[in-house]
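Visitor: Structure of the sequence below:
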Amino acid sequence: MQDHDHFSMQDFLCDEAFQNWVLHPDAASDAYWEQWMEQHPQQRPAIFQAKAFLRELRFVHHLPEEGTEEQSLKQVLLRIEEIERAPVTRPALIRRIFNMSLSGKIAAACLFVLLLAGYFLFIHPSRNEKPQQFATSFGKQQQLTLSDGSSVVLNANSSVTLKKPWSDNVPRELWLTGEAFFKVVHRNADSTQIREADRFLVHTDDLTVEVLGTAFNIRNRRGKTEVMLQQGKISVRFNDSSKAPVVLRPGDLLVYDPAEKEILQRTASPEKYVAWKEKKLLLEDPSVAAIIAYLEDNYGVTIRLDDPQLATRKIEGPILLDNLEDPLFILSTVLNIDIQRNDSLLIFKTKPTKH
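Guide: Next up, the predicted model:
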């Protein structure tokens, strides 16, 4: 596998291993890329942008007219035959095509047709409108008002992608990476007469949340997706077709781990799950390990403990999140530790006991 340390978003888009992970994820690739991002937090923004772009390509529903693919394939194969017969010196690429088997020529022709289709679908401005993306950097939040009046609060190190403008006769859809809180506007006040166009859909890597009009939080981190419903009613559909949809009601929390194929549903405190909007950290399990995971995901740092026992300690009460210094001060004081910094690496070292 290539060295991705200095890849740009464009480099990731062109990388076959990255493409396979985004478009055909499995437990092994999820584990590799999650570990890689933990080791290279500075590359998270480029990865999130590339992932959002590739996922957007997956959901473009445009099919050529009947017979178009066959006609295009015939034209390309005919052109290849003409090149073979031409008595001119061929460049290296043409010589490679000339020496291909028939199946190889067909594969090359199909690739050409796909590239041509991609140009007209995703590049040519008169044929397709560019998706709109909103993204936050480490330690930053952003509040958005969508064209239908719905609002989104993006947590740090997160992004949403949507097609604009939305029209009144199609469902509203967007794709989330990271964490966001949604407050969705009803298109139809009569919940018994919901039309297809009234639907509001939020997609993550592993599932889709369908909303009629409600307030909820989605966290898509570390290979898991957590959905916390504050108000209203939502339906959660999984990309894994073997999993039945789940309906959530206010106070319900759903945690989905696709690698383990595990769905956990229980009641929880919505106020704790959305406290980050007020720049506070309130965890149901306020262990140091959970606090560290949150700080790494939202501030782009890597934290190591010289004493593994520190991870099990708990810190009750809210932790302010105006900036990274606030939680680090709380942790250093409560845990009686020194924090050593080396760029984005933070090492928690237990202070020696005084005699």
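
Visitor: contacts, neighbours, all on C-alpha from now
Guide: OK.

Visitor: Name the nearest residue to residue 138, sequence neighbours excluded.
Guide: Excluding the flanking residues, the one nearest residue 138 by CA to CA, 6 or more residues apart in numbering is residue 299, at 4.5 Å.

Visitor: surely residue 327 meets residue 321?
Guide: Yes - with contact defined as CA atoms under 8 Å, residue 327 counts as touching residue 321 (6.4 Å).

Visitor: still on that earlier bit, count of neighbours near the residue nearest to residue 138?
Guide: Residue 299 has 19 neighbours, counted by other CA atoms under 10 Å.

Visitor: for the one 4 residues further on, same thing?
Guide: Neighbour count for residue 303, taken as other CA under 10 Å: 19.

Visitor: go on, residue 279?
Guide: 16.

Visitor: Nearest residue to it in space, please, no chain neighbours.
Guide: Excluding its sequence neighbours, the residue lying closest to residue 279 (CA to CA, 6+ apart) is residue 321, at 4.8 Å.

Visitor: In terms of helices and strands, where is residue 94?
Guide: helix 92-98 (DSSP states H and E).

Visitor: Distance from that helix to the middle of the chain?
Guide: When C-alpha coordinates are averaged (CA atoms, centre = their mean, to the nearest Å), helix 92-98 and its chain have centres 39 Å apart.

Visitor: Likewise for stretch 115-131?
Guide: Distance, centroid of stretch 115-131 to centroid of chain: 23 Å (CA atoms, centre = their mean).

Visitor: Next, the distance between the ends of it.
Guide: Chord length of stretch 115-131, first to last residue, is 19 Å (CA to CA, to the nearest Å).

Visitor: one more to put side by side:
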Amino acid sequence: MIPDAAHIKQLFIKHANGTCTAAETAELLNYLQEEGSEEMLPMPDEIAGGMSGMLPMGNVAAERVLHNILGTGATPEVKRGKSVRLRWIGIAAAAAALVGAVVWLYRPGVKQPVLTAYSTVKGEVKHLLLPDGSRITLNGNTTLQYDSAGWQANKREVWINGEAFFNVAADAAGRFTVHAGSTTQVDVLGTRFNVLATSQQTQVVLNSGKVKVNISKGDNTKEEVVLVPGEMVAYQPDNNKLTQQMTDTLQLTSWKDGLHAFRETSLADIATMMTRQFGVKVSFAAAELATLQFTGTTPAGNLDVMLTILEKSLDLKIYKHGDQVVITKAK
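Guide: Model prediction:
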């Protein structure tokens, strides 16, 4: 019997809302396993009510969702058909995230997580209060998620891409874990620290307390680092380089207080920060300009004022056109 497309769409909507019964879940699983049924898959915008901006989770995440349909962590022995089915599952899961809750497919007896997400646009700083009283400050172009349904003293977890400063509640019992990007896990208890997670590097700076940083390296090895106040650990996946050292915590975490503090910082490093936080592309009219060093403070959320301060302090002329910034010598 050929399934009705409207009925299948309703099953996906119910699943996204976490209201599928066991029988409906079994029906949905059977549908996904059928060969040649890709043409009947409802589009994600049908499920999300026409919402835009959906990004696929990728085959790895989609496989994980499919495993949860089956109710097991083991690799399922089922017919997959074409890879488009997996890609669609990932897109549908992302559609569910846009309506405020990403839920894993039905698993009997297991409470479904609800990922609550907070994000900032380029140049924005946002302050958050988590259920345990921990205070988080998000830098620009950052996303943080946590499981609001499963949040409890013995399992406090957040996921971050971008940069955030954490002030973990000291009187909240139990473990607090930060998943930074795809390589780093930070285990903390009653502490203040900064996490930067980008595709170029992951960096953890400890202001007070104690953290244990677990890093999955590109050579399939893992390394554990324990930080003391004033220390930083940084990992660059491109060259598999891991460094641990004492650092200037004021310079690396002052952004949370509305200022960027620089101490003999090269223009090349400042340009990298501007690209990350404001989304601009910075170029130098002469290579030696990138090596110039700046000491001082600038507003954290105002790119135009920052560029003006750099111009006057280093005798430069800086041109900004849209998302392009060109640094030249003053004439």
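
Visitor: Who are the packing partners of the helix holding residue 94 of the first structure?
Guide: Where contact means 3 or more CA pairs under 8 Å, 6 or more residues apart in numbering; DSSP states H and E, helix 92-98 of the first structure is packed against helix 68-85, helix 102-118.

Visitor: Can you point out the buried residues in the first one?
Guide: It refers to helix 68-85 of the first structure. 69, 72-73, 76-77, 80, 83-84 (16 or more other CA atoms under 10 Å).

Visitor: JSON lines for those residues, including distance to residue 280 of the first structure?
Guide: Formatted as JSON lines, the buried residues of helix 68-85 of the first structure follow (distance: CA to CA, whole Å):
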{"residue": "69", "distance to residue 280 of the first structure": "54"}
{"residue": "72", "distance to residue 280 of the first structure": "57"}
{"residue": "73", "distance to residue 280 of the first structure": "58"}
{"residue": "76", "distance to residue 280 of the first structure": "59"}
{"residue": "77", "distance to residue 280 of the first structure": "62"}
{"residue": "80", "distance to residue 280 of the first structure": "63"}
{"residue": "83", "distance to residue 280 of the first structure": "66"}
{"residue": "84", "distance to residue 280 of the first structure": "68"}
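
Visitor: out of these, who's nearest residue 163 of the first structure?
Guide: Closest approach to residue 163 of the first structure among the buried residues of helix 68-85 of the first structure (CA to CA): residue 69, at 26.4 Å.

Visitor: So for the closest one, what's the nearest residue that isn't a sequence neighbour?
Guide: In space, residue 69 of the first structure is closest to residue 113, 7.7 Å off (CA to CA, 6+ apart).

Visitor: thought that neighbour was touching residue 72?
Guide: Yes - at 6.8 Å, residue 113 of the first structure and residue 72 qualify as touching, with contact defined as CA under 8 Å.

Visitor: can you map out the helices along the stretch 251-355 of the first structure?
Guide: Using DSSP state H, counting those that start in this stretch, the helices of the stretch 251-355 of the first structure run over 270-273, 288-299, 325-335.

Visitor: can you list the ones you listed in a markdown table and add distance to residue 342 of the first structure?
Guide: Below are those laid out as a markdown table (distance: least, CA to CA, whole Å):
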| stretch | distance to residue 342 of the first structure |
| --- | --- |
| helix 270-273 | 31 |
| helix 288-299 | 15 |
| helix 325-335 | 15 |
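
Visitor: Quick one: closest of the ones you listed to residue 14 of the first structure.
Guide: Closest among the helices of the stretch 251-355 of the first structure, using CA to CA: helix 288-299, at 25.3 Å.

Visitor: Would you mind getting the average deviation of that closest one from the second structure?
Guide: Helix 288-299 of the first structure differs from its equivalent in the second structure by a mean of 1.0 Å after superposition (mean CA distance after the TM-score superposition for the first structure).

Visitor: give me the element residue 165 of the second structure is part of.
Guide: Residue 165 of the second structure belongs to strand 156-167, assigned by DSSP H and E.

Visitor: which helices and strands does that strand pack with?
Guide: Looks like strand 156-167 of the second structure contacts strand 135-138, strand 143-147, strand 176-180, strand 192-197 (3+ CA pairs under 8 Å, 6+ apart).

Visitor: Find the one among those strands with the highest mean neighbour count.
Guide: Across these, the average number of neighbours (mean count of other CA atoms under 10 Å) peaks for strand 192-197, which reaches a mean of 23.

Visitor: what's in contact with whatever helix or strand comes next after that one?
Guide: Next helix or strand after strand 192-197 of the second structure toward the C-terminus (DSSP H and E): strand 202-208. Outside strand 202-208 of the second structure, the residues that touch it by CA atoms under 8 Å, 6 or more residues apart in numbering are 180-181, 183-184, 191-197, 227-236, 249, 252.

Visitor: if you set the cut-off to 7 Å instead, what comes out?
Guide: Defining contact as CA atoms under 7 Å, 6 or more residues apart in numbering, one finds that strand 202-208 of the second structure is touched by 191-197, 227-236, 249.

Visitor: circling back: have a look at how far, on average, the strand holding residue 165 of the second structure is from the first structure.
Guide: Per aligned residue, strand 156-167 of the second structure averages 0.6 Å (mean CA distance after the TM-score superposition for the first structure).

Visitor: Where in the first structure does that strand fall?
Guide: Using TM-score structural alignment, strand 156-167 of the second structure lines up with residues 172-183 of the first structure.

Visitor: so what's residue 168 of the second structure closest to, chain neighbours aside?
Guide: residue 134 (4.4 Å).

Visitor: what does that neighbour align to in the first structure?
Guide: Under the alignment (TM-score structural alignment), residue 134 of the second structure maps onto residue 150.

Visitor: Neighbours of that match, how many?
Guide: Residue 150 of the first structure: 17 neighbours (other CA under 10 Å).

Visitor: can you pull the buried residues of stretch 55-62 of the first structure?
Guide: 55-56.

Visitor: got it, and stretch 236-256 of the first structure?
Guide: 236-238, 248, 250-256.

Visitor: Turn the residues you listed into CSV, columns for distance to residue 347 of the first structure.
Guide: Formatted as CSV, these follow (distance: CA to CA, whole Å):
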residue, distance to residue 347 of the first structure
236, 39
237, 40
238, 38
248, 40
250, 39
251, 37
252, 36
253, 33
254, 33
255, 30
256, 31
